[in-house]
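Q: let's see this in three dimensions:
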Amino acid sequence: MKNPPAKPSQLITKEFARQLNVNYNNKRASLTAKKAQKEDANAIWYSLEELENYIHYIKTNGAKDGYNVDGIRFYFGIYPDDEKHGEKAGLTTLFLVPTGKKIENNTAKIQSFALVQEASSSDIQSLDPMNYGNIGRPPSLLY
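A: As a prediction, this is how the structure comes out:
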């Protein structure tokens, strides 16, 4: 393979991932399940195509809105206990929110390129978050 991808620095061992999942199942999911009287999701799945489309969407529309999109923040949520959410009502979800920095045009520079503001990345409020990954059937999976 020509130019293989660099190994991401955020990788964790399968054993540690399993322990994180067991901890979640034992501590969080059991609390939610007791309250909801049904089994809660402990994993959410998105296809590569969905993720690639979302990344393309946030990069393209973020640039139009004047942002340098630099990441995605993952948030946990719980669907409202409302019949319009069907079987997901009261259960855990995971949604994605783009992050980035507002680009400021520096007119003092002779070149006409934009300089990225020296600020920390924040959630980009002008772009829609992504939700509705597949929790699978049954929802609870073991890592």
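Q: alpha carbons only for contacts and neighbour counts from here, please
A: OK.
Q: strands of this structure, start to end?
A: Shown for the chain, the strands assigned by DSSP state E span residues 67-78, 92-104, 115-116, 122-123.
Q: the first one to strand 92-104, inter-axis angle?
A: Looking back up the chat, that one is strand 67-78. Relative orientation of strand 67-78 versus strand 92-104 (axes from the mean of the first three to the mean of the last three C-alpha atoms, to 10 degrees): 160 degrees.
Q: can you give me the offset of the lengthiest helix in the chain from its chain's centre?
A: Looking across the chain with DSSP state H, the single longest helix is helix 48-64. Averaging C-alpha positions (C-alpha atoms, centre = their mean, to the nearest Å) puts helix 48-64 12 Å from its chain's average.
Q: for comparison, sequence B:
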Amino acid sequence: MKKLVLLILGFILGALAMYFYFHNDKNEESMDETPVPSGIIKPAEIKTLTEAYDPRYEAINDSVFKGVEGGDNRSSWYSLEDLQNFLTLAEKQATDLGYTMNGVRIYPGAHPQIDGVPGYSTFLLVPTGYENQSEGSMVSALVGGNGDIIGGNGLNQGEEGDPPGINYPQ
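A: I've put the predicted structure just below:
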């Protein structure tokens, strides 16, 4: 499960970085000079990693979703607009809470059970960063990290795959 989360985190953060870099007005003319972010993987690697998740997915379905048509969710889809708006709002909220936002952590989650039917898996995006220190602080040079921003809102409600259990590519 940890590897899946890292895979999805890498994929989403890579896609977000590419989107924001390429769609920034001042960078549109210099797209050819754009450095490739670390963590970018080719479709064949995506397929290999998602197929390596198959035994875990089957274990979840065989135990939690036994007898439920369609099985558990394998992916969450978020629109670019929602992701961009989330990042903008999260960065503002982080500043208001006294943090500098430096990333996003992705947590696996599950919707609550309703009428005996287990809820689909989902992925929650949570802003990360570090608490701001005053400039005169002795520890200001030591500040950093990627901790969750305490009190910061997260993002959920990504759409499930169609059908939910389908693997990459959809």
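Q: could I get the TM-score for this pair?
A: With the length set by TM-score structural alignment, normalised by the length of structure 1, the two chains reach a TM-score of 0.82; 134 aligned residues with a C-alpha RMSD of 2.3 Å.
Q: quick revisit: would TSV of the strands of structure 1 with distance to M1 of structure 1 be doable?
A: Listed next are the strands of structure 1 as TSV, based on distance: least, C-alpha to C-alpha, whole Å:
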stretch	distance to M1 of structure 1
strand 67-78	27
strand 92-104	31
strand 115-116	34
strand 122-123	36
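Q: got CSV for these, with mean neighbour count too?
A: As requested, those are exported to CSV (neighbours: other C-alpha atoms under 10 Å):
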stretch, mean neighbour count
strand 67-78, 16
strand 92-104, 20
strand 115-116, 14
strand 122-123, 16
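Q: those: which one's closest to S140 of structure 1?
A: Evaluated over the strands of structure 1, closeness to S140 of structure 1 peaks at strand 92-104, with 11.0 Å, by C-alpha to C-alpha.
Q: which part of structure 2 lines up with that closest one?
A: Matched against structure 2 by TM-score structural alignment, strand 92-104 of structure 1 falls on residues 121-133.
Q: which residues sit against the matching stretch?
A: For stretch 121-133 of structure 2, the external contacting residues (C-alpha atoms under 8 Å, 6 or more residues apart in numbering) are 72-76, 90-91, 94, 98-111, 139-140, 143-149, 152-158, 160.
Q: now stretch 48-57 of structure 2
A: By C-alpha under 8 Å, 6+ apart, stretch 48-57 of structure 2 touches 1, 4, 7, 72, 74, 167-168.
Q: are any of those buried, and which?
A: Burial by neighbour count, judged by 16 or more other C-alpha atoms under 10 Å, picks out 4, 7, 72, 74, 167 from the contacts of stretch 48-57 of structure 2.
Q: mind listing what the closest residue to the third one other than its chain neighbours touches?
A: Just to be clear, that refers to D72 of structure 2. Leaving aside its sequence neighbours, D72 of structure 2 sits nearest to Y120 (C-alpha to C-alpha, 6 or more residues apart in numbering; 5.5 Å). Residues near Y120 of structure 2 by C-alpha under 8 Å, 6+ apart: 72-73, 110-111.
Q: again, only this time at 10 Å
A: By C-alpha atoms under 10 Å, 6 or more residues apart in numbering, the residues touching Y120 of structure 2 are 65, 71-75, 109-113, 160, 164.
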